[in-house]
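>>> Only the shape, not the letters, is given here:
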């Protein structure tokens, strides 16, 4: 499995699946969630509404999959990251669950290339350095990682990009 980091807008990434840092309502919001819903169009919202009607809201750490609508990806995997409320093993575990559950859904849907944003580091205020460690460690330790060809960390800002680049370079040395 190849892991790379880029600085870009995740809505422009050509991948089998992009991951949305969603809120539990699945109905769009701010940040990456709002951008994915706006650029992906009504098909994503309609799929999310159908999921909500079937199962209710998406719980923190869980993930669901929909069409990507007008985006260049095939699927959007929506995962709900934890809101940072101070150091806790529970927050760390829930963030790791976001990555594991997204990868599991990817494998179930024959996704070979998946792109992740920096989950929970925006309005949910998860410390970027800690979130990067959890993301990279969780993906590297994922039990079925050989079924995924490529993971792309798509960073929107310089701070996250430099953090991921530094941490991945350390691992690859």
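That came through, no problem. These figures come from a predicted structure and were not determined experimentally.
>>> Going by C-alpha atoms from here, please, whenever you check contacts or count neighbours.
OK.
>>> where do the helices sit along the chain?
Along the chain, counting by DSSP state H, helices occupy 31-40, 42-55, 89-108, 128-140, 158-172.
>>> Surely residue 120 and residue 23 touch.
No: between residue 120 and residue 23 there is no contact under C-alpha atoms under 8 Å: 9.9 Å.
>>> which residues are common contacts for these two?
residue 81 (C-alpha atoms under 8 Å, 6 or more residues apart in numbering).
>>> Any chance of TSV for the helices of the chain, columns distance to residue 151?
Listed next are those as TSV, based on distance: least, C-alpha to C-alpha, whole Å:
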stretch	distance to residue 151
helix 31-40	18
helix 42-55	22
helix 89-108	10
helix 128-140	8
helix 158-172	12
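>>> Put this next to the previous one:
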């Protein structure tokens, strides 16, 4: 049975097999979680993302999808990049947000990851309500078959987000 937890912390310091990056579709870095992961992973992460853009993802990563790269200088072996829906751009379909979590878990299973850490995808500058993100994320993870994954952590950068995920985990 997969253990699902949440805590306040720095995703870039998590000692797990894979961390999930709340990326933008360009995969070339940005602000928030994305910028922190790129900074902590070092320049080889950007090079790997540029290679993805030059080969398999010339138009960028679609909203709700996920793709993996090595973690390079991070404690995590892999980074699974996913693009959350942007509520400010009218992307308010809960299924798109749920897909970020399920597609990331699909990738983790394919990689053989036993532990995965997620941020609150779309709860930052993309404008989604923290409680809604938490409910959707927890439901998506609980409903996903995760063969081989022992632990899923939600690693949140604020007390407000951590509290939203705590409420979702006890419902």
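Okay, I see it. Please read all numbers here as calculations on a predicted model, not as lab measurements.
>>> picking that back up, out of the helices of structure 1, the one nearest residue 4 of structure 1 is which?
Nearest of those to residue 4 of structure 1, taken as C-alpha to C-alpha: helix 158-172 at 8.0 Å.
>>> Give me the buried positions along that closest one.
160-161, 163-164, 168 (16 or more other C-alpha atoms under 10 Å).
>>> quick check: angle from it to helix 128-140?
40 degrees (axes from the mean of the first three to the mean of the last three C-alpha atoms, to 10 degrees).
>>> Show me the contact partners of helix 158-172 of structure 1.
Taking C-alpha under 8 Å, 6+ apart as the rule, helix 158-172 of structure 1 contacts 5-7, 118, 128-129, 132-133, 136, 153-155.
>>> List buried members of those by neighbour count.
Buried among those (16+ other C-alpha under 10 Å): 5-6, 118, 128, 132, 136, 153-155.
>>> thinking again about what came up before, and of the contacts of helix 158-172 of structure 1, the nearest to residue 60 of structure 1?
residue 118 (15.3 Å).
>>> Alignment lookup: that closest one to structure 2.
The alignment partner of residue 118 of structure 1 in structure 2, by TM-score structural alignment, is residue 120.
>>> Identify the residues contacting the residue positioned nearest the centre of structure 2.
The structure's structure 2 has its C-alpha centroid closest to residue 20; by C-alpha atoms, centre = their mean the separation is 3.1 Å. Residues in contact with residue 20 of structure 2 (C-alpha under 8 Å, 6+ apart) are 79-82, 104, 116-119.
>>> one step back: residues contacting the match of residue 118 of structure 1?
Here residue 120 of structure 2 is in contact with 22, 130, 133-134, 137, 154-156, 161 (criterion: C-alpha under 8 Å, 6+ apart).
>>> circling back: so which of the contacts of residue 20 of structure 2 sit within strands?
Of these, the ones assigned to strands by DSSP state E are 79-82, 116-118.
>>> Can I get the residues you listed in JSON lines including neighbour count and distance to residue 16 of structure 2?
JSON lines is the format used below for these (neighbours: other C-alpha atoms under 10 Å; distance: C-alpha to C-alpha, whole Å):
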{"residue": "79", "neighbour count": "28", "distance to residue 16 of structure 2": "10"}
{"residue": "80", "neighbour count": "25", "distance to residue 16 of structure 2": "12"}
{"residue": "81", "neighbour count": "26", "distance to residue 16 of structure 2": "15"}
{"residue": "82", "neighbour count": "29", "distance to residue 16 of structure 2": "17"}
{"residue": "116", "neighbour count": "27", "distance to residue 16 of structure 2": "6"}
{"residue": "117", "neighbour count": "26", "distance to residue 16 of structure 2": "7"}
{"residue": "118", "neighbour count": "22", "distance to residue 16 of structure 2": "11"}
